[in-house]
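Asker: got a predicted structure here, sequence first:
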Amino acid sequence: MLWYQHKSATAGGDQRTMELIGQLHYENPSLEKKFEARFNITGHSKGHAQLVISRVNSNDSAEYFCAAIHLVFRMSLSSTALTFCLLWAADVSLSVLITQWPENIFNSTGGSVEIECFQNNTDYEYLYWYKQPRGGGIQLMSMLVAGFPRYEEGFDSGYPVVRLEEKHWSLRILDVQEKDEAVYLCAAYTQTNGLMNLIGYSYINSNPEYEKEFENRFKITRTNVKNGGLTIQSVTPSDSAVYFCAASNTSGLTVVVNQSGDQILKPGLTVVFECSLGPGFSMSSYTMLWYRQRHHGATVEFLTKEHEKSEGRFKAMPNAAGNSFPLQITNVFLNDSSTYFCAANEAHCDSGASEAYFGGGTKLTVLEKNCTVTEPTVKVFRPSPKECEDQKEKKKTGKKKTEKKTIICVANEFYPDHVKISWTINDGEPPSGMVSTDSIAKRDGDYYKISSRLRVTANQWYKPGNNFTCIVSFYNITRWINVSDSVTGEEDKAREKYLKITQTAKISYTVIIIKSCFFGAFVTLLLLKLQSSAGKEKK
């Protein structure tokens, strides 16, 4: 719940806009600095909220507006393979805007890309980058605190993050590979009133880093790995507080969030999604949350979190003893069809910063009326004989790029869209070529269709013994089944033709040489005979 103040235009023509007085999150008020002294908000954000003004004076003459908003994410969306923008906004100020660019990136392997983010009207100090591979969950890559980066395992090399300016930060991918094809999310977080403020931190054998408001009078000392201290110079009444010292393990250990498998249901039924933390992790150290995403690349919506009272059809059922956090949806509707993500949110007591670790996601499809579950038909198409080497690469580098052949797999006439596509060469050998699969299946009437492309070298394709198989895994309510099709490599007809021509040329050349030898011998013998006859006539 929010309260705003709107004053009429002044005599000088100054058009006043509404000013935010403060907000109420559950029973916790948060007031803008200008209104802290005499204004207060009471009540509960899920019921009603009252604005109380003490010692009213003439300057308080205005119109007052109450507003309610449910905002967890505000995003700048990109639907392509590489870019996506997210604002992490759980328990933060409202009316926040964040911008990410470029919107679309298409890049070949071996190149580098840079994605940038900017906070338009905030200056949140905790900055994050997340990655969502096609058909996968949302993974934390890195975070920036006071300009200092911290990387998750697997992203500590080749993915530098930099705070370019106060509100501006970026992610670079130095050597783009096939595994980097994904949706990328940037996020910003801040602590709210009532949470502890980060003063600063230090690493062994390095200078301390301070938050801006503490850099002048506060000093952190570090004697060894286990001991340190905080010194406050020129103490003032505003320094009255409880001070906490904390240690953080930056070993890069990634939280494991396990989720149950996909679900396909008829409308009106009840479904339960299981979620639990992996071995070695306890819910007592994390806040569990549930989100949903309509389709890959769409907005990520917040549903509920641990310790929050569930209302309506969505009910979280935390079980701390069992280290699980299931989500129940009753009376499912068609628009409940989404991928549901469970996340573990670790709140650091030393800073209030909060990174979220997501599970792989559970896909739910609520069946439409008159639509039956139908497995896909799969067809693999051979490469075009006209496909050849990349002429642009040849002009750019001066070298002829290895010739590639593209094998296309099409799966169609299936419902619902619970499919995964993989490729094999020779029944198990993983493909060395590049696989490119549509991010989502496209609707075609009552059914779906999806395609995937496998690029292999010409040497691989022009081997009749090689077998290229496209495997489409389809979930048919009870289990995953595989439907596949394959093609085999072929003889290089162009090369075969060339070899025949060269062989014919060699034979012809050999015959000509032999004939020439015979002709030369004949001419030599004739000349010798003529010379012998001429000698006899002279005698």
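Answerer: Looks like it came in fine. Numbers count the residues shown, from 1 in each chain.

Asker: going forward, measure contacts between C-alpha atoms and count neighbours the same way
Answerer: Will do.

Asker: please, where are all the helices along the chain?
Answerer: Secondary structure of the chain by DSSP state H: the helices cover 391-397, 458-461, 493-538.

Asker: closest one to residue 353 among those helices?
Answerer: helix 391-397 (45.6 Å; C-alpha to C-alpha).

Asker: tell me which of the helices of the chain sits most buried.
Answerer: helix 458-461 (a mean of 19; mean count of other C-alpha atoms under 10 Å).

Asker: mind giving me the packing neighbours of that helix?
Answerer: strand 404-414 (3 or more C-alpha pairs under 8 Å, 6 or more residues apart in numbering; DSSP states H and E).

Asker: I'd like the distance between residue 118 and residue 87.
Answerer: Distance of residue 118 to residue 87, computed by C-alpha to C-alpha, to the nearest Å: 11 Å.

Asker: ok, now residue 501?
Answerer: Distance from residue 501 to residue 87, by C-alpha to C-alpha: 65 Å.

Asker: okay, the helices of the chain in CSV with distance to residue 324 next?
Answerer: Formatted as CSV, the helices of the chain follow (distance: least, C-alpha to C-alpha, whole Å):
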stretch, distance to residue 324
helix 391-397, 52
helix 458-461, 48
helix 493-538, 60
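
Asker: nearest to residue 483, out of those?
Answerer: Comparing the helices of the chain by their distance to residue 483 (C-alpha to C-alpha), the top pick is helix 458-461, with 22.6 Å.

Asker: what's the spacing between the closest one and its chain's center?
Answerer: Here helix 458-461 is found 32 Å from its chain centre; the criterion is C-alpha atoms, centre = their mean, to the nearest Å.

Asker: closest to residue 384 out of the helices of the chain?
Answerer: Comparing the helices of the chain by C-alpha to C-alpha, helix 458-461 comes nearest, at 11.6 Å.

Asker: contacts for the closest one next, please.
Answerer: If you take C-alpha atoms under 8 Å, 6 or more residues apart in numbering as the criterion, helix 458-461 is touched by 402, 403, 404, 405, 466, 489, 490.

Asker: buried subset of these?
Answerer: With burial judged by 16 or more other C-alpha atoms under 10 Å, the buried subset of the contacts of helix 458-461 is 404, 405, 466, 489.

Asker: put this next to the first one:
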Amino acid sequence: MCPLFYTFGFLLLVLIRHVETVTFVQSSSQIVNEGTKELEIHCSHDGSTYTVMLWYQHKQSSRSVSLIGYTVLHSEPQNEDQFKQRFLLKRENMTQGSLIIHTVNASDSAVYYCAANFSFSVKIDQPPFVFSQKGESTVTLQCKQDDNTYYYMYWYKQTSSDKMQLVTYSINKNMSSIEAPFTSSKYFMSRPEVEQFYLQPCISVNNYDPAYFGKGTKLTVLEKDRKPTPPVVKVLPPSKDECRNQKDNEKKKTLVCVAKDFYPDHVSVSWKIENGDDNIGEATDTAALRTGDSYTITSRLRVSAKTWFIPTNVFTCNVTFFDGEKYSHYTNSINGEEAPDTNDMTREKFLKLSQNGKLSYGIFIAKGCVYGAFVAFLVWKLQGSTGK
């Protein structure tokens, strides 16, 4: 099956064009041991007219979101082929359902999303792979869908940076348009029938039937004989050379927080400045980095140099860690520093010293002239006395 909401980019496209919203409640993060016989993730929402509930899996190592399956109220669950063995979909009523995973293994570690939709009747058929030789003049990509009431059809290109770019779209049979920066000299879209068209990654869109997603439930399956290990947190002070030779209103200082040696990667990082209200910006790694048997994550806090050079200001990094049962907080703090006395040559200092040097040199020349005139006067007097 290749249904309407197979590509996560479709969600982004539709939500920005629809005003209605649906509120979801999903199970919180789960950490279980490998071999757990049964794990259930619950989902509920407040969309009382949404007959379809869908489940998606997103692994950190993958750029795509995989459809697990869906349920239509009062109908049998429909699972994708790769999820038919151990994944069971349940539907209690219009607004409540759950995903059950049997005999959990390490490959099940992922974020699981619940979604809801009004209807679910369109199937898209597109070859998963197309191979071509370097130098070939043309490559044709095909796509079909089974509902001729879906007039708008789109082709997207996904780059290595995960960015989705609209290449072209069609509003009906034999009607298409190429989007910039793509050009008609390189890309051509053919749509001989309402249900059939050609080019690259296709999405069939009905603006009246958007899908709404929950925030997701992160599942981590612990490796064999491993137990959760909390992080070690350390805040590193700014580099002393970071804002040298810059104007006062441009000086910044960057503090770095390093949380390491934790397992698994259920962490979040936040900053707090005590006795100071300056917070220019925070930036935390999008995901923890696996190093050996543990994880490391870094976060950066940028503040003004003026805020940093106040010893009473306290900068605290807080790391929240989930061990499968409870959330714990691990912190580390450092104080600001005294502003250093620096002899660095700035432009202002150079100009001031130059002006002082010019003034001193002028005074020296003036004194030299006066002294020379005085000596000449004495010599003239002595010559006059000798002549008499």
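Answerer: That came through fine. Since the model is a prediction, treat every value here as computed from it, not as a measurement.

Asker: quick check: TM-score for this pair?
Answerer: The TM-score (TM-score structural alignment, normalised by the length of the second structure) is 0.59; 256 aligned residues with a C-alpha RMSD of 3.4 Å.

Asker: so who does residue 19 of the second structure touch?
Answerer: Contacts of residue 19 of the second structure (C-alpha under 8 Å, 6+ apart): none.

Asker: for residue 294 of the second structure, same thing?
Answerer: The contact partners of residue 294 of the second structure, by C-alpha under 8 Å, 6+ apart, come to 260, 261, 262, 263, 264.

Asker: and the gap between the second one and residue 333 of the second structure?
Answerer: Here the criterion is C-alpha to C-alpha. By it, residue 261 of the second structure lies 19 Å from residue 333 of the second structure.

Asker: for the last one, same thing?
Answerer: Taking C-alpha to C-alpha as the criterion, residue 264 of the second structure is separated from residue 333 of the second structure by 24 Å.

Asker: which one of the two is surrounded by more residues?
Answerer: Between residue 264 of the second structure and residue 333, counting by other C-alpha atoms under 10 Å, residue 264 is the more crowded of the two (26 against 17).

Asker: the aligned residue in the second structure for residue 385 of the first structure: neighbouring residues, count only.
Answerer: If you follow residue 385 of the first structure across to the second structure using TM-score structural alignment, you land on residue 240. Here the number of neighbours of residue 240 of the second structure (other C-alpha under 10 Å) works out to 9.

Asker: check residue 17 of the second structure too.
Answerer: 11.

Asker: surely it and residue 209 touch.
Answerer: No: with contact defined as C-alpha atoms under 8 Å, residue 17 of the second structure does not reach residue 209; the gap is 11.0 Å.

Asker: so which residues of the stretch 351-500 of the first structure form strands?
Answerer: 354-358, 362-366, 377-381, 404-414, 419-425, 434-437, 442-444, 447-457, 467-475, 480-488 (DSSP state E, counting those that start in this stretch).

Asker: what would those look like in JSON lines with distance to residue 172 of the first structure?
Answerer: JSON lines is the format used below for those (distance: least, C-alpha to C-alpha, whole Å):
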{"stretch": "strand 354-358", "distance to residue 172 of the first structure": "20"}
{"stretch": "strand 362-366", "distance to residue 172 of the first structure": "30"}
{"stretch": "strand 377-381", "distance to residue 172 of the first structure": "36"}
{"stretch": "strand 404-414", "distance to residue 172 of the first structure": "28"}
{"stretch": "strand 419-425", "distance to residue 172 of the first structure": "29"}
{"stretch": "strand 434-437", "distance to residue 172 of the first structure": "22"}
{"stretch": "strand 442-444", "distance to residue 172 of the first structure": "31"}
{"stretch": "strand 447-457", "distance to residue 172 of the first structure": "26"}
{"stretch": "strand 467-475", "distance to residue 172 of the first structure": "33"}
{"stretch": "strand 480-488", "distance to residue 172 of the first structure": "37"}
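
Asker: residue 271 of the first structure: which of the helices of the first structure is closest?
Answerer: Among those, helix 458-461 comes nearest to residue 271 of the first structure, with 46.6 Å by C-alpha to C-alpha.

Asker: which position in the second structure pairs with residue 315 of the first structure?
Answerer: Checking TM-score structural alignment: residue 315 of the first structure goes with residue 88.

Asker: repeat for residue 374 of the first structure
Answerer: Using TM-score structural alignment, residue 374 of the first structure pairs with residue 229 in the second structure.

Asker: ok, residue 287 of the first structure next?
Answerer: Under the alignment (TM-score structural alignment), residue 287 of the first structure maps onto residue 52 of the second structure.

Asker: could you measure from residue 283 of the second structure over to residue 322 of the second structure?
Answerer: Applying C-alpha to C-alpha, the value for residue 283 of the second structure to residue 322 of the second structure is 21 Å.

Asker: can you check residue 170 of the second structure too?
Answerer: According to C-alpha to C-alpha, residue 170 of the second structure and residue 322 of the second structure sit 47 Å apart.

Asker: same question for residue 376 of the second structure.
Answerer: Separation of residue 376 of the second structure from residue 322 of the second structure (C-alpha to C-alpha) stands at 93 Å.

Asker: more neighbours: the two, which one.
Answerer: Neighbours per residue, other C-alpha under 10 Å: of residue 376 of the second structure and residue 322, the larger number sits with residue 322, 21 against 12.

Asker: isn't the more buried one right next to residue 267, touching?
Answerer: Yes: with contacts counted by C-alpha under 8 Å, residue 322 of the second structure reaches residue 267, the gap being 6.6 Å.

Asker: so which residue is smack in the middle of the second structure?
Answerer: With distances taken as C-alpha atoms, centre = their mean, residue 286 lies nearest the centre of the second structure, 5.3 Å away.
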